[in-house]
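**Q** return atomic coordinates for the entry below.
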Amino acid sequence: MKSLGKYFILLGSLFKNRESFKTYFKLTINECVLIGVNSIVIVVIVSTFMGAVTAVQTAYNLVSPLIPNNVIGLIVRDMTVLELAPTIMAIVFAGKVGSNIAGELGTMRITEQIDALEVMGINGASYLILPKILASVFMYPLLVIMAAFLSITGGYLAGIMTNIITEQEYIYGIRLDFNEYTVTFALIKSVVFAFLVSSISAYKGFFTRGGALEVGLASTSAVTNSVIAILLADYLLAQLLL
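**A** Purely as a prediction, here's the structure:
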């Protein structure tokens, strides 16, 4: 409970003694590059193979001749939009971005760079953490959209190249009974997950004490706690919004 209280106090301090809008804008753009653009490669690789594996395994489990092949496209679409793109990619996001945020802030803390900022009258939490959270909340939904597209494309390529489904059947399947709300739900989840990963990781890094060993422990703890928070939030959002 004490840690949870410190977490909410840290979030509240982000909006005290703020810098100018121009300063935050520049910092946020830099973080968008570090958080979003530098994550594109891993998102492309994971999401493409994620869709391909889903298509192949779905086809493998279609043992009844009464089930049409276009169900493969439908299952790949629904699994990708509802769960794989926002949630699985959030875990990857926590591993890459969350550990980086915790490591960066932890290193700044143990080398007294954050203390130096505060001595100069700058709110270290707001100056260092708020741009990371804003960049994460802005960039991660874009990564989820890209991941969903690539996952469905990966399923298409795997299905066509292995001859388990025709092009027409797959396209018909991904268009069958499409519910636009699932996209909205996925984007809502992506915003929540991005906030959780960035804020939890920042909290773990900002309050690091000790030396290099503690920075590594903070990064590990940030990823572990972010993943747990993602899974809990995933369940709660499904209960509330579906």
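**Q** when you work out contacts or count neighbours from here on, use the C-alpha atoms and nothing else.
**A** Fine.
**Q** can you pull the contacts of the most centrally placed residue in the chain?
**A** Centroid-nearest residue in the chain, with C-alpha atoms, centre = their mean: residue 90, separated by 3.0 Å. The neighbours of residue 90, taking C-alpha atoms under 8 Å, 6 or more residues apart in numbering as the test, are 190, 193-194, 230.
**Q** ok, 10 Å please
**A** 84, 96-98, 140-141, 143-144, 189-190, 193-194, 196-197, 226-227, 230-231 (C-alpha atoms under 10 Å, 6 or more residues apart in numbering).
**Q** and those, which of them are in helices?
**A** Among those, the subset assigned to helices under DSSP state H consists of 140-141, 143-144, 189-190, 193-194, 196-197, 226-227, 230-231.
**Q** ok, those residues vs residue 78, which is closest?
**A** residue 144 (14.1 Å; C-alpha to C-alpha).
**Q** ok, residue 68 to residue 173 distance?
**A** Residue 68 sits 9 Å away from residue 173, going by C-alpha to C-alpha, to the nearest Å.
**Q** which of the two has more neighbours?
**A** Each of residue 68 and residue 173 has its neighbours counted (other C-alpha atoms under 10 Å); residue 173 has more, 21 against 12.
**Q** another for comparison:
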Amino acid sequence: MFFTYFGQYLLLLKSVFKRPEKWRMYWKEIIHEMNEIGVGSLGLIGIISTFVGAVMTMQIAFQLVSDLIPSSVIGQINRDSSILELSPTITALVLAGKVGSSISSQIGSMRVTEQIDALEIMGINAPGYLILPKILAGITMIPALVVISIFLALTGGLIGGALSGAVTPVDYINGITDGFIGYTVAVALVKAFVFGFIITSVSAFKGFYVRGGALEVGQASTRGVVISCIAILAVDYVVTSLML
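**A** From the prediction side, this is the model:
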């Protein structure tokens, strides 16, 4: 069954990346999806990232009980953890639930109401028109959201450490600036790019081939989120092992 669905997924992607009929029509959809995925998710990602950064700072300070370890190490650990793992992965998992379920239910509803059939009858490449703008918006906006998430996680760590007394702002800032390696940001952006493709394409695939009515649309949306989350964690391991 896995190879059946995976082959069907690859055939759908082949149809998605066909040459568009009119780029002008696609550009409008791309801008709309960028607004939905990026701007629409900014508040949620901001709140989660800030609190995760603050909690991480307090937990790291709780574990580093030795007087021989300088408190600036708290900032270093929080920085590397946020850049390499927490911000890309948590952002992707949150967006898999928010954006992925929305994409799957939207396309699934169009399928069961025969709107996709109407597009195909009119000679429009339905997979390309419906899915390509979402994929392009996902691989563009999710890396941008990850960058914002990293910044807010580090800012949240500064605020959380200062309010709890775990680390002074001066020591924390020295920690996040000392020994910074820019390559870690490149790893995070590669992860975010791949995660964005997985979230949009897998969710669209589950919605595009749904059969039945409203109940099946909801089930397809749930399966799309579950598969996306599993794929994100698996790809996270692969990218980390290849790039680090």
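**Q** tell me the SS of residue 64 of structure 1?
**A** Three-state call for residue 64 of structure 1 (DSSP: H, G, I helix; E, B strand; the rest coil): coil.
**Q** aligned partner of it in structure 2?
**A** Under the alignment by TM-score structural alignment, residue 64 of structure 1 pairs with residue 66 in structure 2.
**Q** next, count neighbours for that match.
**A** When neighbours are counted by other C-alpha under 10 Å, residue 66 of structure 2 registers 9.
**Q** same deal with the one 5 residues further on?
**A** Here the number of neighbours of residue 71 of structure 2 (other C-alpha under 10 Å) works out to 22.
**Q** hmm, residue 175 and it touching each other?
**A** Yes - Residue 71 of structure 2 is in contact with residue 175 according to C-alpha atoms under 10 Å; the separation is 8.1 Å.
**Q** now residue 49 of structure 2, what's its secondary structure?
**A** Going by three-state DSSP: residue 49 of structure 2 is helix.
**Q** show me what it aligns to in structure 1.
**A** Aligned counterpart of residue 49 of structure 2 in structure 1: residue 47 (TM-score structural alignment).
**Q** so what's that match up against?
**A** Here residue 47 of structure 1 is in contact with 53, 80, 84-85, 88-89, 144, 146-155 (C-alpha under 10 Å, 6+ apart).
**Q** out of these, which end up buried?
**A** 53, 80, 84-85, 88-89, 144, 146-155 (16 or more other C-alpha atoms under 10 Å).
**Q** what stretch of structure 1 does the one helix or strand residue 225 of structure 2 maps to fall on?
**A** Using DSSP states H and E, residue 225 of structure 2 falls within helix 214-243. Under TM-score structural alignment, the counterpart of helix 214-243 of structure 2 in structure 1 spans residues 212-241.
**Q** burial check on the residue nearest to residue 210 of structure 2 when sequence neighbours are not counted, number of neighbours?
**A** Counting by C-alpha to C-alpha, 6 or more residues apart in numbering, residue 108 is the residue found nearest to residue 210 of structure 2 once chain neighbours are left out, at 5.8 Å. Residues near residue 108 of structure 2, counting by other C-alpha under 10 Å, number 31.
**Q** hang on, the earlier thing: now for the helix holding residue 225 of structure 2, which elements pack on it?
**A** helix 87-95, helix 101-112, helix 183-208 (3 or more C-alpha pairs under 10 Å, 6 or more residues apart in numbering; DSSP states H and E).
**Q** once aligned to structure 2, how far is stretch 216-230 of structure 1 on average?
**A** On superposition with structure 2, the mean distance recorded for stretch 216-230 of structure 1 (mean C-alpha distance after the TM-score superposition for structure 1) is 0.5 Å.
**Q** buried sites along that stretch?
**A** Of the residues in stretch 216-230 of structure 1, those buried (16+ other C-alpha under 10 Å) are 216-227, 230.
**Q** try stretch 180-187 of structure 2
**A** Using 16+ other C-alpha under 10 Å as the test for burial, stretch 180-187 of structure 2 gives 184-185, 187.
**Q** and for that stretch, what are the contacting residues?
**A** 76, 79-81, 83-85, 88, 146-147, 150, 189-193, 239-240, 242-244.
**Q** buried among these? Make that a ChimeraX selection.
**A** Buried subset of the contacts of stretch 180-187 of structure 2, written as a ChimeraX selection, criterion 16+ other C-alpha under 10 Å:
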select :76,79,80,81,83,84,85,88,146,147,150,189,190,191,192,193
